[in-house]
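A.B. asks: Sequence first, predicted model second:
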Amino acid sequence: MHVLIVEDDDSVASALAAAVASAGHKAARVSRGEDALLAHRQHEVILLDLGLPDIDGLDVLRKLRQVTQAPILILTARDDERSVVLGLRSGADDYLVKPVKLVELLARIEAVTRRTSRSGQGTPHVITVGPVTVDLDRRVAAVETRELALTATEFDLLSLLARNAGSVVTREQILDALWGDAFLANSRSLDVHLTALRSKLQQPGFIINVRGVGYRVEGEPG
């Protein structure tokens, strides 16, 4: 797997590259946002710092999301609530605060790549629940004829709920399915992605909160 490291600190970039290589992946590093926008096509996962010298990392993230669905993990020293929410709402698949444990980083990379590769396996599969259609192979979702502009994580969240329509999916099940480990994952990430998904669906009552347990989509998957 090819991993693009967007990091202007040489020592941090070297440690990240060594960790990625130790897991059998190939790493390339750029230190500027403009270079990331040019180099992203050759890579399957992007590790993005927010404090870049030329363009703010959030702006780089928004521009990348316009041209690629590759998993993007933010690695940054910004740990305030606003930055976390902005990063996830702008399309990041995960948000890690420096200094990050390299074992945890590799687990997060494995989790996001595993779920995106799983979605492309098997026979063509389209799920329809009420007005919502989810094409698992094409990774396209629509409400009637309106196609939804979903991030990779939002799509995976919707497809998980749609596959289990009529049943409650617990928060732990969602965190485990989308991030690989219910205890390692940041539950705030789920809340932000869920809010964004509901906003894009524009279907009040489609995703129901089951207090203290999880979420349910009404209907039967077809």
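C.D. replies: Thanks, I have it.
A.B. asks: contacts, neighbours, all on C-alpha from now
C.D. replies: Noted.
A.B. asks: contacting residues for the residue nearest the centre of the chain?
C.D. replies: Residue closest to the average C-alpha location in the chain (C-alpha atoms, centre = their mean): Asp93, at 2.2 Å. By C-alpha atoms under 8 Å, 6 or more residues apart in numbering, the contact list for Asp93 reads 71-73, 112, 152-153.
A.B. asks: One more: Ala13?
C.D. replies: Here Ala13 is in contact with 5-7, 29 (criterion: C-alpha under 8 Å, 6+ apart).
A.B. asks: how about a cut-off of 6 Å?
C.D. replies: For Ala13, the contact set (C-alpha atoms under 6 Å, 6 or more residues apart in numbering) comprises Glu7.
A.B. asks: Buried residues, the helix or strand where it lies. List them.
C.D. replies: Assigned by DSSP states H and E, Ala13 falls within helix 10-22. Buried residues in helix 10-22, defined by neighbour count with 16 or more other C-alpha atoms under 10 Å: 13, 16-20.
A.B. asks: Select the longest helix from the protein.
C.D. replies: Longest helix of the chain, by residue count under DSSP state H: helix 102-118.
A.B. asks: tell me the angle of it relative to helix 10-22?
C.D. replies: Relative orientation of helix 102-118 versus helix 10-22 (axes from the mean of the first three to the mean of the last three C-alpha atoms, to 10 degrees): 50 degrees.
A.B. asks: take a look at this one as well, against the first:
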Amino acid sequence: MSRRILLLEDDRMLRASLGEALRIEGYAVTAAASLADARAVLRHAAPNEPIELVLLDLGLPDGDGQDLLAELRRQSNLPVIVISAREAEGQKIRLLDEGADDYLVKPFGIGELLARVRMALRRRGHASEPAILQYRHGALDIDLRARRVRRGGADVHLTPTEFDLLARLVRQAGQVVTHRQLLADVWGAEHVEQTHYLRLYMGQLRAKLEEDSAEPQHLLTEPGVGYRLAEAE
């Protein structure tokens, strides 16, 4: 199962780019833009889908991320990596002393962030599983790193949301992914009840990827639960 990361970052563009990079590497990402959103995510995380690491911005619209760090340290040893533009040495030392596992100063490279995430998970005994980046089944060929999808050797154009939905299913190919998981990971935690998004986009994906969208062979429905991508060949 993918390691689930809570990404707390109020900058929309940075949140989107970091989330995409983490998902490509095989992590399940739940994004939040405020302390209130992050607390809700942590409070309502399902027992079988726990948050296993937090990427924590400090300057947030409803407070300071260091307050959430203090709350987490009173309750758990959940790995926390601070990502902030604040570069004063005293600030970094204080937050590390207060329980942060690491501190990255913006701007930073994606490769460095991914390495720090892997290191923080290893320290807590959670080795990261290798990312599933390629998938083949029948005429369908998907390369997540290259963002390329082909059917019968021909390139298939997907919208960004269609690709994100497909990529989420690829990373758990052969397993059922629930409606709530898909909605949270692709659209955000605030959309977990809006299943009409899933129906719409799944219909669009099937129209593009299936030989017969009425009799899908790749994108399978698990009634009342979610969707499953057929196991890779």
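C.D. replies: Done, it's in. Quick caveat: nothing in here was measured; it's all calculated off a predicted structure.
A.B. asks: just the strands in the second structure please.
C.D. replies: Ranges of strands within the second structure are 4-8, 28-32, 53-56, 59-60, 63-64, 80-84, 102-105, 134-137, 140-143, 148-151, 154-155, 176-178, 219-222, 226-229, based on DSSP state E.
A.B. asks: just so I know, which of the ones you listed lies nearest His126 of the second structure?
C.D. replies: strand 53-56 (9.9 Å; C-alpha to C-alpha).
A.B. asks: what's the closest one packed up against?
C.D. replies: With contacts defined as 3 or more C-alpha pairs under 6 Å, 6 or more residues apart in numbering; DSSP states H and E, strand 53-56 of the second structure has these neighbours: strand 4-8, strand 80-84.
A.B. asks: one step back: could you point out which element follows the longest helix of the first structure?
C.D. replies: Next along from helix 102-118 of the first structure, by DSSP H and E: strand 126-129.
A.B. asks: so what's the counterpart of Leu60 of the second structure in the first structure up against?
C.D. replies: The equivalent of Leu60 of the second structure in the first structure is Leu52 (alignment by TM-score structural alignment). Under the criterion of C-alpha under 6 Å, 6+ apart, the contact list for Leu52 of the first structure is empty.
A.B. asks: If I align to the second structure, which of the contacts of Asp93 of the first structure are still contacts?
C.D. replies: Contacts conserved in the second structure for the contacts of Asp93 of the first structure, counting by both residues aligned by TM-score structural alignment, their matches' C-alpha atoms under 8 Å: 71-73, 112.
A.B. asks: so which of those comes closest to Leu161 of the first structure?
C.D. replies: For those, the minimum distance to Leu161 of the first structure (C-alpha to C-alpha) is 17.5 Å, reached by Val112.
A.B. asks: Neighbours of the closest one, how many?
C.D. replies: 23 (other C-alpha atoms under 10 Å).
A.B. asks: what about the equivalent of it over in the second structure, distance to Leu55 of the second structure?
C.D. replies: By TM-score structural alignment, Val112 of the first structure lines up with Ala120 in the second structure. Look at Ala120 of the second structure and Leu55 of the second structure: by C-alpha to C-alpha, to the nearest Å, they are 11 Å apart.
A.B. asks: Kindly report the same for Tyr103 of the second structure.
C.D. replies: Taking C-alpha to C-alpha, one finds Tyr103 of the second structure at 10 Å from Leu55 of the second structure.
A.B. asks: what touches both of those two?
C.D. replies: Contacts common to Tyr103 of the second structure and Leu55, judged by C-alpha under 6 Å, 6+ apart, are 81-82.
A.B. asks: Looking at the contacts of Asp93 of the first structure, spot the one nearest Lys101 of the first structure.
C.D. replies: Looking across the contacts of Asp93 of the first structure and measuring by C-alpha to C-alpha, the closest to Lys101 of the first structure is Leu73, at 13.9 Å.
A.B. asks: still on that earlier bit, which one of the helices and strands packed on strand 53-56 of the second structure lies closest to Tyr135 of the second structure?
C.D. replies: With C-alpha to C-alpha, the closest approach to Tyr135 of the second structure among these belongs to strand 4-8: 21.3 Å.
A.B. asks: after superposition, how close is that closest one to the first structure?
C.D. replies: Its matched residues in the first structure lie on average 0.4 Å from strand 4-8 of the second structure after superposition (mean C-alpha distance after the TM-score superposition for the first structure).
A.B. asks: now that strand: which residue numbers in the first structure?
C.D. replies: The alignment of strand 4-8 of the second structure onto the first structure (TM-score structural alignment) covers residues 2-6.
A.B. asks: Would you mind listing the buried residues in the matching stretch?
C.D. replies: Neighbour-count burial for stretch 2-6 of the first structure [16+ other C-alpha under 10 Å]: 2-6.
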